[in-house]
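Visitor: For reference, the sequence and a predicted model appear below.
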Amino acid sequence: MSSNDYVIATTYLRLLLNEPELKAVLEDTFGPRYTELFGAEYLTGSQLQPVFEAFSNAGLDSWVIKFGGQLGSETHGPLGFAVLSAPHLKAALKVLTNYSGIRSTAYRSELLERDQRLVVTAIDNTQSDLAGRWLIEAGIRITKRLVENIMTHSCGDHARIRFAYPSPSYAKKLDEYYGVTCEYGADENSFSIPASWGQIASPLSDPGTYRTNLAKCQQLKQAQHQNLSPLETVQFRFDQFFNECHAGTCQPKELPRLECLANELALSPRTFARRLHDQDSSYKKALEQARRKQATDLLLNTHLNIADIAYYLGYQETANFVRAFKVWFKITPTCWRKLSNKTTRYHD
């Protein structure tokens, strides 16, 4: 697998075998080899491209319309159960976007809050128009279904779906399938709902189940990053930690200590610090960079007040956060937010 090759959990692809027509295409294209192919835990993009092309050549216009109804919570493993057992809808969406990569890296998900809406975006990583379109369609279906499971009713016209690709020949069928009139040729692929829905409590909320499955998601995500350098490990862990603080799954006072991070790499704290120094960094510098990145994201994409942002970033006093922000940007957080909302959005 090349370093930029995406992967998908084969659990999803085995659903294809439940469709006689799709199974027949697999048998015709790959012969008996397809059973071995689908026996792996993950399949790579290079392995999947012939599968997608075979389906397309056989006349399949949309993968999600054909089998998307089979995508239940059990197909997502720990991720699905963590989402459904989250305390409220916004926390569920945060978990979904933070950990979607443990099931598929075909696209990168982000949760934003803008224009009084919660927006889940999907950024294509496939480098394939066909695979990217089909997988993003499926990803939006998964997101919509999980939201409706928590709400216990349809999103209706309150949901918005946007696609960055042109309107396909089956656009009308897709609108009917989603129950939403989709927008095409947009500047992003996204699914959004009113931000006020974020505090809707999940009927399946269960703290024990939530913690257990979230821990499993964290372990799987950590395993995907086991070859990171010391600096990349610190950056990954800080990003993970602050996202979890915002999602309400941990407390800012539980900030990962240098000793704990060193232990994850089976290094002594002194050796770990030395290796960070060799990369022209340090624990303190990496923490500051992570806080700076998270601060701008929260200021731009949420309606949190400055005190709450300071809290989520682990500052004991709001004044300390404001002071640090002025060092970074020569301006207060409040002024930065006002200026950024008038101009282009910040991208780290």
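Guide: Looks like it came in fine.

Visitor: When you work out contacts or count neighbours from here on, use the C-alpha atoms and nothing else.
Guide: Fine.

Visitor: where along the stretch 51-200 of the chain do the strands fall?
Guide: 107-114, 117-124, 160-162, 190-194 (DSSP state E, counting those that start in this stretch).

Visitor: before we go on, here's another structure to hold up against the first:
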Amino acid sequence: MRASVSTAQDLGMPAIYLHLLAELLRSIGVDEQDLLLRVGLDPARLDSTDLRVSQPQASEFVTRAIIESGEPGLGILLAKELKLPLHGALGTAVMSSRTLGDALELMTRYLTLRVPHLQVRKRENAGLACYQVTCDVDLGPLHGFIMDAMLFGCVSMGAQLTGSVVDGLKILRRGPEPAYFRRFRSQIPVPVEFDATENALVVPAARLAMPVRFTDDQLAASSRAQCEEALRQLTEDAGFSCRVRRVIETSHPFPPKLARVAGTLFVSERTLKRRLQEEQASFQQLVDEVRLDRAGDLLRNSGLNLSQIADALGYADAANFTRAFKRWTGTSPSQYRTQADRSATPAQQALAAD
């Protein structure tokens, strides 16, 4: 029996995907800002390749997006927008691979970095390579959305890598063809077979030798090393305090109340405090860590004055923020900003001026 999303290990979802979905919603007339705020997500924090959103919040946002847009084919629409650079180090590693087969091998190994709980298994038979996609949790109504985005996104990314749609490629889907798919069939450049025994990408084995347009051996090696490190860190960061921090990092309003974070993670306030104590952490400590990270970023990379930064971080005034920042760092915000300006490169200074 598979676990549910709410009870499975929460590795988070890359925030950039929700940002992309929000932009897609806006293009079809949905007030994406209002929807994000109702889920408790800060729209300004999602445009990041580094942050991850807690899976309960990501699931709630996607579910509401499908309902309020009235578009069950959102996963297919999102797949069209998935450009390789959006996938972080994995996207870079895939783009710099030598062959299509190498790129698919990277996807098989590192998919967890981008879509937690999905696994890809490869097998070859009768001249065909089959990449079966399975999920170790019960996604419920999100299953179709995730599989649409994953499989149709692979078709699009294969074309990005080789310069054209991979000849002979096809998609297998479990279950009957959903009614909404008829509206999209003519837009999908490969055969899609429903009522299959698995969800899979099938490609002629000979096509795996197709060269990738952006091959760069040095970049491939360095980005693969980044993927290995990211996978190790993601696995180590699976503790409860990391789950709490993910919610804090992307919450609106900031800082979030303890009760709201507990509700997002489906635990009581008492349980949240106890589980943090077991990991030698506290809710306030995590809030302060996020505040410090945000404060440093705003001081280095924005033109906001101290009062505006204090407001963004949830302080009553600049004096309270200044005292807290000095307690954390031993220097005042103004001194920190001056030092950062002096050490910035000319290019960084030009970006900050913009």
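Guide: Received the coordinates, thanks. Bear in mind that the values here come from a model prediction, so they are computed numbers and not experimental data.

Visitor: picking that back up, adding mean neighbour count and distance to residue 148 of structure 1 as columns, could you present the strands of the stretch 51-200 of structure 1 in a markdown table?
Guide: Shown next, in a markdown table, are the strands of the stretch 51-200 of structure 1 (neighbours: other CA atoms under 10 Å; distance: least, CA to CA, whole Å):
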| stretch | mean neighbour count | distance to residue 148 of structure 1 |
| --- | --- | --- |
| strand 107-114 | 19 | 17 |
| strand 117-124 | 22 | 14 |
| strand 160-162 | 21 | 14 |
| strand 190-194 | 22 | 11 |
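
Visitor: how about JSON lines for these, with distance to residue 312 of structure 1 added?
Guide: Below are the strands of the stretch 51-200 of structure 1 laid out as JSON lines (distance: least, CA to CA, whole Å):
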{"stretch": "strand 107-114", "distance to residue 312 of structure 1": "16"}
{"stretch": "strand 117-124", "distance to residue 312 of structure 1": "19"}
{"stretch": "strand 160-162", "distance to residue 312 of structure 1": "29"}
{"stretch": "strand 190-194", "distance to residue 312 of structure 1": "23"}
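
Visitor: tell me, the helix or strand that residue 325 of structure 1 is a member of lands on which residues of structure 2?
Guide: Secondary structure assignment for residue 325 of structure 1, by DSSP states H and E: helix 318-329. Mapping helix 318-329 of structure 1 onto structure 2 (TM-score structural alignment) gives no aligned residues.

Visitor: Likewise for stretch 262-275 of structure 1?
Guide: Using TM-score structural alignment, stretch 262-275 of structure 1 finds no match anywhere in structure 2.

Visitor: Kindly check the end-to-end length of that stretch for me.
Guide: 10 Å (CA to CA, to the nearest Å).

Visitor: who touches it?
Guide: 230, 258, 259, 282, 283 (CA atoms under 8 Å, 6 or more residues apart in numbering).

Visitor: how much space between residue 78 of structure 1 and residue 85 of structure 1?
Guide: 10 Å.

Visitor: Which residue ranges of the stretch 1-150 of structure 2 form helices?
Guide: Secondary structure of the stretch 1-150 of structure 2 (DSSP state H, counting those that start in this stretch): helices located at 15-27, 32-39, 55-69, 74-79, 88-95, 100-110, 143-162.

Visitor: elements contacting the second one?
Guide: The one in question is helix 32-39 of structure 2. helix 15-27, helix 55-69 (3 or more CA pairs under 8 Å, 6 or more residues apart in numbering; DSSP states H and E).

Visitor: Columns distance to residue 349 of structure 2 and mean neighbour count on top of those helices, output as a markdown table?
Guide: As requested, the helices and strands packed on helix 32-39 of structure 2 are exported to a markdown table (distance: least, CA to CA, whole Å; neighbours: other CA atoms under 10 Å):
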| stretch | distance to residue 349 of structure 2 | mean neighbour count |
| --- | --- | --- |
| helix 15-27 | 25 | 19 |
| helix 55-69 | 35 | 18 |
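
Visitor: Show me the one of those helices that comes nearest residue 321 of structure 2.
Guide: Closest to residue 321 of structure 2 of the helices and strands packed on helix 32-39 of structure 2 is helix 15-27 (CA to CA; 27.2 Å).

Visitor: tell me the angle the closest one makes with helix 32-39.
Guide: With axes from the mean of the first three to the mean of the last three CA atoms, to 10 degrees defining the directions, helix 15-27 of structure 2 sits at 130 degrees from helix 32-39.

Visitor: Measure how far helix 15-27 of structure 2 is from the centre of its chain, please.
Guide: Centroid separation for helix 15-27 of structure 2 versus its chain: 11 Å, with CA atoms, centre = their mean, to the nearest Å.

Visitor: Residues touching that helix, excluding its own?
Guide: Residues contacting helix 15-27 of structure 2 (CA under 8 Å, 6+ apart): 31-33, 43, 45-53, 58, 65, 69, 77-78, 81, 86.

Visitor: all helices for the stretch 201-348 of structure 1, in order.
Guide: 207-224, 230-247, 258-264, 269-278, 283-301, 306-312, 318-329, 333-342.
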